[in-house]
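Student: return atomic coordinates for the entry below.
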Amino acid sequence: MRLYGVTGWKNAGKTGLMERLVTEITKRGLTVSTVKHAHHTFDVDHPGKDSYRHRHAGASEVIMSSRNRVAHMIELRGAGEPTLDDLLARLAPVDLVLVEGYKRDCHPKIEAYRAETGNPLIAHDDSTVRAVASDTPLTLDRPVFDLNDTVAVADFILAEVGLARAAE
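Tutor: Below you'll find the model as predicted:
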């Protein structure tokens, strides 16, 4: 399974870029899965729902299934956050996995960058950042793309992971 990351600081445009990349790459006939890291507590179900009630009763894992989707929730209950590799091992095979976040992991990444946030570029100190998608012109030792040029960013990522021909 090929892996490529989208990294950047908060409000840099990561999620929007991820969404556009998934649309663009799947439109080319490739299969894509995503993994997103959250720095905060989150919940995918809500109080009163059966799955929520199962988890709060003490279930270690809850799987909800319908004809449209399956959700698998695992309560860590102090076991520690799984690594990116642990999560990737759970995914069904696809052509490409796009990872949002996990900026300290060693997979190749493109950095989403918006000047207005005032944050420094991660690319300056991180060789795993192979390119930057920016809302402002930058002079770097690696490719810089317009943050909104999804086609160019997708072309770059697919070439990087060896899928450019598969998408033709």
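Student: please make it C-alpha for all contacts and neighbour counts, starting now.
Tutor: Fine.
Student: for Glu61, see how far away Ala38 is.
Tutor: As for Ala38, its distance to Glu61 is 19 Å (criterion: Cα to Cα, to the nearest Å).
Student: neighbour-wise, which of those two wins?
Tutor: Using other Cα atoms under 10 Å as the criterion, Ala38 and Glu61 rank with Glu61 on top: 13 against 10.
Student: wait, that one sits on Leu76?
Tutor: No. Assessed by Cα atoms under 8 Å, Glu61 is found out of contact with Leu76, at 9.0 Å.
Student: what's the burial count for Arg130?
Tutor: Arg130 has 20 neighbours, counted by other Cα under 10 Å.
Student: what sits against it?
Tutor: Arg130 makes contact with Pro108, Lys109, Ile110, Ala123, Arg142, Pro143, according to Cα atoms under 8 Å, 6 or more residues apart in numbering.
Student: next, count neighbours for the second one.
Tutor: Okay, so that is Lys109. Counted with other Cα under 10 Å, the neighbours of Lys109 add up to 28.
Student: that one contacts Met18, doesn't it?
Tutor: No. Taking contacts as Cα under 8 Å, Lys109 lies outside contact range of Met18: 11.8 Å.
Student: and for these two, which residues touch both?
Tutor: Val6.
Student: the lengthiest helix in the chain: what's the following helix or strand?
Tutor: Looking across the chain with DSSP state H, the single longest helix is helix 14-27. Sequence order places strand 32-36 as the next helix or strand after helix 14-27, per DSSP states H and E.
Student: now do the contacts for His107.
Tutor: So His107 contacts Leu3, Tyr4, Gly5, Thr128 (Cα under 8 Å, 6+ apart).
Student: Ala71 - how many residues pack around it?
Tutor: Each residue near Ala71 was counted by other Cα under 10 Å, and the total is 13.
Student: that one belongs to a helix, doesn't it?
Tutor: No. Going by DSSP: H, G, I helix; E, B strand; the rest coil, the assignment for Ala71 is strand, not a helix.
Student: now the other sequence, so there's something to compare against:
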Amino acid sequence: MRVIGLAGWSGAGKTTLLTRLIPELTRRGVSVSTVKHAHHGFDLDKPGKDSYEHRQAGAHEVLISSERRWALMHELRGEPEAQLPDLLLRLSPVDLVIIEGFKREPHLKIEVHRAANGKPPLHPGDPMIVAIACDSAFPEAGCPVVDLDDIAAIAEIVLSCAEPLTAILARVQQQG
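Tutor: Below is the predicted model:
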């Protein structure tokens, strides 16, 4: 598996870009999975559903299965947040994993930047950023800068820059 991230401030358009990028990559024959970081507690199921009631009752993990999909929810219950390498190792093998968020983690990333957001760019302080998808110019960026709407060009960058999962695991192990 190869891995690359989309990183940027909230409101920059990471999810929108990802939902446009996945069909382009799958059209090219690339199998894609994603990992999304959420900053707050979140629920996939609703009160009244059996899986919700199982979690509320104290289950450590709840696996939901049907003829169309399955999902595994793991309650941390005071444990520390799972680290990105551990999450990546839980995925079934695919050609490409795109990480949305986790902007401070040591994996190669494409910065998603929108000028109207009013937030500073990430790339000056992050050597793991290999390209920038944005709606403004960054002449001093030191890496490729692509328009947010040029999905084909962003797909090319993704495919050329994604790194093997083993490289991320080795980097994390070296750090610590």
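Student: before we move on, back to that, what about the second structure, which of the contacts of Arg130 of the first structure hold up?
Tutor: Conservation of the contacts of Arg130 of the first structure in the second structure, assessed by both residues aligned by TM-score structural alignment, their matches' Cα atoms under 8 Å: retained contacts are Pro108, Lys109, Ile110, Arg142, Pro143.
Student: quick one: which of those is most hemmed in?
Tutor: Lys109 (28 neighbours).
Student: quick check: closest non-adjacent residue to that residue.
Tutor: Nearest residue to Lys109 of the first structure, sequence neighbours excluded (Cα to Cα, 6 or more residues apart in numbering): Gly5, at 4.2 Å.
Student: where does that neighbour sit: helix, strand or coil?
Tutor: strand.
Student: just the kept ones among the contacts of Arg130 of the first structure: which are in helices?
Tutor: Among those, no member falls in helices (criterion: DSSP H).
Student: okay if I get those as JSON lines plus distance to Lys14 of the first structure?
Tutor: Converted to JSON lines, those look like this (distance: Cα to Cα, whole Å):
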{"residue": "Pro108", "distance to Lys14 of the first structure": "15"}
{"residue": "Lys109", "distance to Lys14 of the first structure": "11"}
{"residue": "Ile110", "distance to Lys14 of the first structure": "10"}
{"residue": "Arg142", "distance to Lys14 of the first structure": "19"}
{"residue": "Pro143", "distance to Lys14 of the first structure": "17"}
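Student: ok so, going back, ok, and what's touching the longest helix of the first structure?
Tutor: Counting contacts by Cα under 8 Å, 6+ apart, the residues outside helix 14-27 of the first structure that touch it are 6-8, 31-32, 98, 100, 111-112, 147-148, 150-151, 153-154, 167.
Student: now do the strands in the second structure.
Tutor: Remark: strands assigned in the second structure by DSSP state E are 2-7, 32-36, 61-65, 70-74, 96-100, 109-113, 129-134, 145-147, 163-164.
Student: which strands and helices sit next to the second one?
Tutor: This points to strand 32-36 of the second structure. Strand 32-36 of the second structure is packed against helix 14-27, strand 96-100, with contacts defined by 3 or more Cα pairs under 8 Å, 6 or more residues apart in numbering; DSSP states H and E.
Student: could you rerun that using 10 Å?
Tutor: Counting contacts by 3 or more Cα pairs under 10 Å, 6 or more residues apart in numbering; DSSP states H and E, strand 32-36 of the second structure is packed against strand 2-7, helix 14-27, helix 84-89, strand 96-100.
Student: just the first one next, same as before
Tutor: Helices and strands touching strand 2-7 of the second structure, as assessed by 3+ Cα pairs under 10 Å, 6+ apart, comprise helix 14-27, strand 32-36, strand 96-100, strand 109-113, strand 129-134, helix 151-161, strand 163-164, helix 165-175.
Student: that strand vs the first structure, average offset?
Tutor: Once fitted to the first structure, strand 2-7 of the second structure is off its aligned match by 0.3 Å on average (mean Cα distance after the TM-score superposition for the first structure).
Student: next, the angle from that strand to strand 96-100.
Tutor: Going by axes from the mean of the first three to the mean of the last three Cα atoms, to 10 degrees, strand 2-7 of the second structure is angled at 20 degrees with respect to strand 96-100.
Student: so where in the first structure does strand 2-7 of the second structure end up aligned?
Tutor: Across the first structure, the stretch matching strand 2-7 of the second structure (TM-score structural alignment) is residues 2-7.
Student: about what we covered before: which single one of the contacts of Arg130 of the first structure is nearest to Ala89 of the first structure?
Tutor: Using Cα to Cα, the shortest approach to Ala89 of the first structure within those belongs to Pro108, at 18.0 Å.
Student: list the contacts of that closest one.
Tutor: Counting by Cα atoms under 10 Å, 6 or more residues apart in numbering, Pro108 of the first structure touches 3-7, 99, 127-131, 157, 160-161.
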